[in-house]
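quick one, structure for this:
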Amino acid sequence: MSRTVWALLAILALAFAAITGLAVRHGLLGAPTQAAAIGGPFQLVDQTGRKVDAHVLKRKWSAVFFGFTYCPEACPTTLLALGQTEKLLGPKADDFQTVFISVDPQRDTPKVLANYLSNSAFPRRVLGLTGTPQQVAQAAGAYHVFYQKAGDGPDYQINHSTITYLMSPTGDFVCVIPYGDTPQAMTAKIDAAMSHGPHAQSC
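Next up is the predicted model:
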């Protein structure tokens, strides 16, 4: 596939992500006041091979992002920003975690996730989650995440939403962190939500 086609696919994926973010914000995919509309049960495995479910979101503020380790731009950019955000939070970072859920279970095994997330510029408090295609689809559906395989062969890409979801220590949706937010903007939103306590409904 030509570079021009790949570029067009990337532009379409980013446009979809932006539209999805606005839709979530304004209630088109579930009003933000209806916390249960975003998030839900899932059964996955983390980067150590341990089986986990939605309880991993309890007791900490969680930045939930769906992506994949072969992602050329959106995923590493977001993880780099979250790594800086973790540092900017200072002592509050002890109550914060990044949850990276792969939408490429075919390639993203626990071992691959562990190696990818070991990047020192990425968050230190990070969970990498993967599973069977069915398990990943269930998790993505709970968060209204779009993803679709693009291309054939071993170098295929995945077009996907680039939204990050801030979830409270009760496991409830708080707000959307759009792709492209600076670490400073992310920190301000997370800090604002934390100031409202674990039952915060906005940031």
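
hey, let's count contacts and neighbours off CA atoms from now on
Noted.

contacts only, for A150.
Shown in contact with A150 (C-alpha atoms under 8 Å, 6 or more residues apart in numbering): Y156, Q157, I158, N159.

one more sequence to fold, the one below, so I can look at both together:
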Amino acid sequence: MAGRAMNTRLISAAVAALLLSACGTQPGPRQDPPLAGARIGGPFALTDQNGKAVTDRDFAGKYRIVYFGYTYCPDVCPVDVQVIGAGLKAFEAQDKARADRVVPMFVTIDPERDTPPVVKEFVANFHPRMVGLTGGVDAIKAAAKAYGIYFAKRAPTAEGGYLVDHSRQVYLMDPEGKPMALLPAEKGPQELAAELAKWVQ
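So this is what the prediction gives:
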């Protein structure tokens, strides 16, 4: 009888553990982010859209969406940044507490034209919490290099304007500033929101 009672208790304990696991109170190990360990990101010292000097340390404890582009871009940059803003808004609608931990960041690769007021007007079109960053040419080059961003200014047109060729990765960085994932801006806001929901805790 004692053995049967012991077996019953063991079975009951095993069933209880299974039920707890099924209810999600004991989640399994979290999957590593796809960019875990990649040499992307690092310290920076730039100027925000309000003319305030900022560094990477000002965003410690926050997830960051980081995108490099320029406000005079005629096509891809406005589309990408619009998707970032809309995707974050969609994530906010699903889980505001987690979404509030995410800072969307637009970093210009055209600091000669993208002064703080220009950047401020640009980012205000896409999300109320979007941070626009500019700075000296050398500081922008250093930040772009740290994030693996290519850019090159084309020759001026007859009117004096110019385009800037650049890569268009959208990075999700963790609260320590380490890379987590590339966000699929090319797939639209809902896909971007789903990726945020997957990694932001």
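
could I get the TM-score for this pair?
Here the superposed chains carry a TM-score of 0.76, computed using TM-score structural alignment, normalised by the length of the second structure; 162 aligned residues with a C-alpha RMSD of 1.5 Å.

now intersect the contacts of A150 of the first structure with the strands, please.
Using DSSP state E, Q157, I158, N159 are the members of those that sit in strands.

what's the span of stretch 113-128 of the second structure, first residue to last?
End-to-end distance of stretch 113-128 of the second structure (C-alpha to C-alpha, to the nearest Å): 22 Å.

repeat that for stretch 172-184 of the second structure.
Using C-alpha to C-alpha, the span of stretch 172-184 of the second structure from its first residue to its last is 10 Å.

equivalent analysis for stretch 152-166 of the first structure, please.
In stretch 152-166 of the first structure, first residue to last residue: 33 Å (C-alpha to C-alpha).

so what touches it?
With contacts defined as C-alpha under 8 Å, 6+ apart, stretch 152-166 of the first structure is touched by 9-10, 13-14, 16-18, 20-21, 61-68, 70-71, 74-75, 103-104, 145-151, 173-179, 190.

show me what F66 of the first structure aligns to in the second structure.
Matched by TM-score structural alignment, F66 of the first structure corresponds to F68 in the second structure.

for its match, helix, strand, or coil?
Under the three-state scheme (DSSP: H, G, I helix; E, B strand; the rest coil), F68 of the second structure adopts strand.

what secondary structure does the closest residue to it other than its chain neighbours sit in?
Spatial nearest neighbour of F68 of the second structure, chain neighbours left out: V107 (4.7 Å); criterion: C-alpha to C-alpha, 6 or more residues apart in numbering. At V107 of the second structure, secondary structure determined by three-state DSSP is strand.

give me the element V45 of the first structure is part of.
strand 43-46 (DSSP states H and E).

and the next helix or strand past that strand?
Next along the chain after strand 43-46 of the first structure, taking DSSP H and E as the criterion, comes strand 51-53.

please enumerate the helices of the first structure.
With DSSP state H applied, the first structure shows helices at 3-26, 74-88, 110-117, 133-142, 183-195, listed in chain order.

need these in a markdown table with mean neighbour count and distance to Q43 of the first structure, can you?
Converted to a markdown table, the helices of the first structure look like this (neighbours: other C-alpha atoms under 10 Å; distance: least, C-alpha to C-alpha, whole Å):
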| stretch | mean neighbour count | distance to Q43 of the first structure |
| --- | --- | --- |
| helix 3-26 | 15 | 24 |
| helix 74-88 | 20 | 22 |
| helix 110-117 | 17 | 14 |
| helix 133-142 | 17 | 6 |
| helix 183-195 | 18 | 26 |
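
Q49 of the second structure -> the first structure?
Aligned by TM-score structural alignment, Q49 of the second structure pairs with Q47 of the first structure.

right, and its match touches L113 too?
Yes - taking C-alpha atoms under 8 Å as the contact criterion, Q47 of the first structure and L113 are neighbours in contact, 5.6 Å apart.

any shared contact partners between these two?
G128, L129.

next one: the counterpart of the residue nearest to F68 of the second structure in the first structure from M194 of the first structure, what distance?
Counting by TM-score structural alignment, V107 of the second structure corresponds to I101 in the first structure. Distance, I101 of the first structure to M194 of the first structure, using C-alpha to C-alpha: 23 Å.

rewinding a little: could you measure from the residue nearest to F68 of the second structure over to Q94 of the second structure?
V107 of the second structure sits 27 Å away from Q94 of the second structure when distances are taken as C-alpha to C-alpha.

same thing with D56 of the second structure?
Between D56 of the second structure and Q94 of the second structure the distance, using C-alpha to C-alpha, works out to 28 Å.

one step back: which of the ones in strands among the contacts of A150 of the first structure lies closest to T132 of the first structure?
Nearest to T132 of the first structure out of those is I158 (C-alpha to C-alpha; 16.0 Å).
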